[in-house]
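Enquirer: please work out how this folds:
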Amino acid sequence: MANFRMGPDTHVVPMTLFRNNRNKLASVLRESSGIRAKTSYVLLKGGKEVSFNDTDVNYPFRQESYFQYLFGVKEPNCYGVLHVESGKSTLFVPRLVEEYATWFGRLRSLDEFKAMYETDEVLYVDQLKMFFEKASPTVLLTLSGRNSDSELDSKPAYFPGIEKFKIDEEFLYPIIAECRVVKSAEEIEVLRYVAKISSEAHIKVMQFMRPGRREYEGESVFLHHCYAVGGCRHTSYTCICASGVNTAILHYGHAAAPNDRITKDGDMCLFDMGANYCGYAADITCSFPVNGKFTEDQKFIYNAVLAARNAVLTKARDGVCWVDMHKLANRVMLTHLKAGGMLKGDVNDMLDAGLAGIFQPYGLGHLLGLDVHDVGGYIKGQPKRPSEPWLKCLRFARLLKAGMYLAVEPGCYFVGWLMDRATAEPALSQFLNVQMFERFRDFGGICIEDNILITMDGCENFAVLPRTVEEIEKVMAG
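Expert: This is a model prediction of the structure:
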């Protein structure tokens, strides 16, 4: 049986994972009205190599996610075809000149590609037109739709001569996106593995960090473990390695802030990092004191976030509304902030006023899988994005379903302009004990992010990490 594996101690991903995904999509399409399965074909184009500006150097290649979902192919510039009625798959690979082997290695034969990826047939890309002329399809289903997170559109497959055939660019997208939402047993094991490797790497970072080390030193420890031990060549996103006031910047680590601050005694660190294996993502965040010991203020905020996280992990299960989980997390966090003296008044009134959005200006979490913000959050036939200001950043608003996999990331942040707004608006400031609130102006933020699988009667957390104050201090001391 063919498989993907990066080394003898890394996870084995069987090619049956992708074959089963193809069968799942074909089955759903056959049950859908509006197409003739016998003469309908799915046509996808894989990712292409992207050059660094105008040079002959390329960025590290990452396969296009929908193509990865159906074919699991490592190589760029491929096409994939799926016959809806039979489920027969055909992979199309580039026809390369012999000289290619000098620079990039021996050319594989079509039979080798067929064995490697367990497709029914392999042809060359330049045979696409001839293939469809022989097949006489009623329609080619290509992929075009808008990603609700990025607001960018997927680009439908094209090849010279495609104009001769009837194309439907809209039918496929919501169906294949929905197929990706509920994970198969084989996908779950890949996700479990990449979360395990990421968790181990986070612990290595916690034990490594100390005052005086730069944020990127911690990042390098994470990257080394994920690759050297886990075989994870890629991360799922740019690592966020924030300390001190930088922890209030939600997407710190970007080009203008490249994880380069020197940590200081008394800082909190917020490290949001996730490895990627065979295209599947982890997304885990740990918050910890760089010196290994929490101050009383750090304990206060951390425990408020931890209580919110615990409440969600207790209640999340099949049939529960994700919007209700966001509300629950925020209610619990505000209740703890009130109990500690930062807030006053009725917590339900605080929620109605949108005060929670001052402390957590983003949604509770998101679907997770082949993309770190995975598809299926807002597609045709699913609930629309809430309009309330403190809910509009939710990346999905669905009822949870067994087999969904998602990131849960409650947080409490002290962001300067949001603090200014809270103190300036009477509707919000009435709930603040302003003097104590202002004491945290340079505190930064705390986030706890886990990766959970929804089951019929609860959830399973794949992020295996120290989470209580006592556990973190013990691990960092050890």
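
Enquirer: from here on, just use CA atoms for contacts and neighbour counts.
Expert: Will do.

Enquirer: just give me the neighbour total for residue 348.
Expert: Residue 348 is flanked by 12 other residues according to other CA atoms under 10 Å.

Enquirer: for the comparison step, fold the sequence that follows:
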Amino acid sequence: MVSDIYQQRRIALLNQLPKNSLVLLAGYQQKVRSKNIKYHFRQDNNFFYLTGFGEPDAIALIVKAETTSFHLFLRPKDKVQEVNFGNRAGITGAIEHYNADHAYPVSGFTTQLLRLMEGVTSLYVCDENNRFSSDIVSWANHHRHSGSFDTPKQFVAIKQLAEVLHQHRLVKTEDEINNIRHAVKASTFAHKKVMQACCPDINERELSALFNFSVAKGGCSEVAYPNIVASGNNACCLHYEDNCCELKDGQMLLIDAGAEYQYYASDITRSYPVNGKFSDEQTAIYQIVLNALDRAIEIVKPGLSWNSINETCMKVMATGLKELGLLTGSIEHIMTTESYKRFTVHKTGHWLGMDVHDVGPYHDTAGNWRRLESGMVFTIEPGIYIPEDATDVPEVYRGMGIRIEDDVLVTDTGCENLSKAIPRTVDEIEAIMAETEV
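Expert: This is a model prediction of the structure:
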């Protein structure tokens, strides 16, 4: 039997919905890579969060009326298909192993949906890939259109489930935090291995493959997102994924990579010199970024407004860039005009959970910045980027992108840096890169 955590989540969700509600969860369908070769399947996070069911093509309905019920629609057992592509839970398995009250072949979905729609006044939809976008209105109107003209009419309000569900996903439970910890632990091992292997003339793809191999040794079958292994000027492309260039002596390397465990992500970035020794200029930029990260982590605690983290990082980095002469004017002028954005480019964090950029609002219902709560997990990731074509900047700084990213858990009294075990200071990085074991 799948852990009853999913049943508990369904109950908690329904407690926030009005009576006579129906929740429609559309699972993902498997995508074709080429001909009969399919991409590795991964279930929609919202679907998995409420069902624990990881097979493709599934649909779920959760009903709140006089009683509540969970209906799961899935691929039936098929011996030939299972020999070729793996075991299926089937109808019996859905009930015995996934706590479904009722289970049906997915081919019978529309018939059962229209039956269950009778008496429903609120339809909450979660369909991230718009699998049923052309059908939802007609389903909502079905009973109103099919009844005789003098019968009471049923008007169904169509609502987005995300408005309610994503609030649930924002604050993590102990089980969720433990999954993130496991992903971070595997990533820690992998980042250290890559640091030890990094050297001039190695290719970015080799380091990417080493990271994947190392997280597998750490018990993780997936990475949470495509690895970014960016040497030199490549690091000035925020989501560089080509990973095809040879590392050169004198360059910096930026690696943004994180393992995934049981659907929960880590997201960690480290930057370091390809040859294992920081130059004075690399140290200067690196230390500014690290100072910004450390100062932001220091202020994290329940009640802090979300935007305070970004504002803190930007103020520290603007001050450092001014001291180096890369920004001019008073710090007040720099902050007011936001001239620092030329080199800082992006904001400095996001929620972390099942999605790398996890769901949940950054503002409250009044439009104010969200206040942090114990159990929230997010990244803090300041960065400074000086591309090769910044010809008004001294040449020693050009072609350098430095980002440092840690995963942070808000606790009752402050916070915990979950990824602090991955070397972050200049001395720590140089020491581990002097080691040769891989």
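
Enquirer: residue 399 of structure 2 maps to what in structure 1?
Expert: Using TM-score structural alignment as the criterion, residue 399 of structure 2 maps onto residue 443 of structure 1.

Enquirer: residue 159 of structure 2 - that's part of a strand, no?
Expert: Yes. Assigned with DSSP: H, G, I helix; E, B strand; the rest coil, residue 159 of structure 2 falls within a strand.

Enquirer: so residue 378 of structure 2: helix, strand or coil?
Expert: Here residue 378 of structure 2 is recorded as strand under three-state DSSP.

Enquirer: residues in contact with the closest residue to residue 77 of structure 2 other than its chain neighbours?
Expert: Spatial nearest neighbour of residue 77 of structure 2, excluding adjacent residues (CA to CA, 6 or more residues apart in numbering): residue 90 at 4.8 Å. Taking CA atoms under 8 Å, 6 or more residues apart in numbering, we find residue 90 of structure 2 in contact with 74, 75, 76, 77.

Enquirer: would you mind measuring from the last one to residue 2 of structure 2?
Expert: Just to be clear, that refers to residue 77 of structure 2. 19 Å (CA to CA, to the nearest Å).

Enquirer: before we move on, what about the third one?
Expert: For residue 76 of structure 2, the distance to residue 2 of structure 2 equals 19 Å [CA to CA].

Enquirer: more neighbours: which of these two?
Expert: Counted by other CA under 10 Å, residue 76 of structure 2 and residue 2 do not tie: residue 76 has more neighbours, with 18 against 14.

Enquirer: can you tell me which residues contact the aligned residue in structure 1 for that one?
Expert: Aligned counterpart of residue 76 of structure 2 in structure 1: residue 95 (TM-score structural alignment). Going by CA under 8 Å, 6+ apart, residue 95 of structure 1 touches 124, 125, 126.

Enquirer: now do the same for residue 95 of structure 1: helix, strand or coil?
Expert: Taking three-state DSSP as the rule, one finds residue 95 of structure 1 in the coil state.

Enquirer: ok, now how distant is the residue sitting nearest the centre point of structure 1 from residue 382 of structure 1?
Expert: Taking CA atoms, centre = their mean as the criterion, residue 372 is the residue nearest the geometric centre of structure 1, at 1.3 Å. Distance of residue 372 of structure 1 to residue 382 of structure 1, given as CA to CA: 20 Å.

Enquirer: now residue 271 of structure 1
Expert: Distance of residue 271 of structure 1 to residue 382 of structure 1, given as CA to CA: 33 Å.

Enquirer: who has more neighbours, the two?
Expert: Taking other CA under 10 Å, residue 271 of structure 1 and residue 382 do not tie; residue 271 has more neighbours (29 against 14).

Enquirer: now which residue in structure 2 aligns to that one?
Expert: Alignment note (TM-score structural alignment): residue 271 of structure 1 maps to residue 255 of structure 2.

Enquirer: what sits against its match?
Expert: By CA under 8 Å, 6+ apart, the residues touching residue 255 of structure 2 are 227, 228, 229, 230, 269, 270, 271.

Enquirer: in what helix or strand does the last one lie?
Expert: Which is residue 271 of structure 2. Taking DSSP states H and E as the definition, one finds residue 271 of structure 2 inside strand 268-273.

Enquirer: any idea where the helices of the stretch 1-150 of structure 2 begin and end?
Expert: Listed from the start of the chain, the stretch 1-150 of structure 2 has helices (DSSP state H, counting those that start in this stretch) covering 5-14, 45-51, 79-85, 90-98, 109-116, 136-146.

Enquirer: winner for burial among these?
Expert: Most buried of the helices of the stretch 1-150 of structure 2 by mean neighbour count (mean count of other CA atoms under 10 Å) is helix 45-51; its value is a mean of 21.

Enquirer: where does that one end up in structure 1?
Expert: On the basis of TM-score structural alignment, helix 45-51 of structure 2 is assigned to residues 65-71 in structure 1.

Enquirer: that stretch vs structure 2, average offset?
Expert: Compared with structure 2 after the fit, stretch 65-71 of structure 1 shows a mean deviation of 1.1 Å (mean CA distance after the TM-score superposition for structure 1).

Enquirer: what does that stretch rub up against?
Expert: For stretch 65-71 of structure 1, the surrounding residues in contact (CA under 8 Å, 6+ apart) are 18-19, 21-22, 44-47, 73, 80, 117, 180, 279, 370-371.

Enquirer: can you name the two of the residues you listed that are farthest apart?
Expert: Pairwise distances across those (CA to CA) peak at 21.3 Å, for the pair 117 and 371.

Enquirer: returning to what we had before: quick one: which of the contacts of residue 95 of structure 1 has the most company?
Expert: Highest neighbour count within these: residue 125, with 18 neighbours (other CA under 10 Å).

Enquirer: mind listing what residue 190 of structure 1 touches?
Expert: Here residue 190 of structure 1 is in contact with 11, 13, 277, 278, 280 (criterion: CA under 8 Å, 6+ apart).

Enquirer: count of neighbours near the counterpart of residue 84 of structure 1 in structure 2?
Expert: Using TM-score structural alignment, the equivalent of residue 84 of structure 1 in structure 2 is residue 64. Neighbour count of residue 64 of structure 2, defined by other CA under 10 Å: 20.

Enquirer: ok, the one 5 residues further on next?
Expert: Neighbour count of residue 69 of structure 2, defined by other CA under 10 Å: 16.

Enquirer: do the one 3 residues further on as well
Expert: By the measure other CA under 10 Å, the count of residues near residue 72 of structure 2 is 25.

Enquirer: circling back: most neighbours among the contacts of residue 255 of structure 2, which one is it?
Expert: Counting by other CA under 10 Å, top hit in the contacts of residue 255 of structure 2: residue 230 with 30 neighbours.
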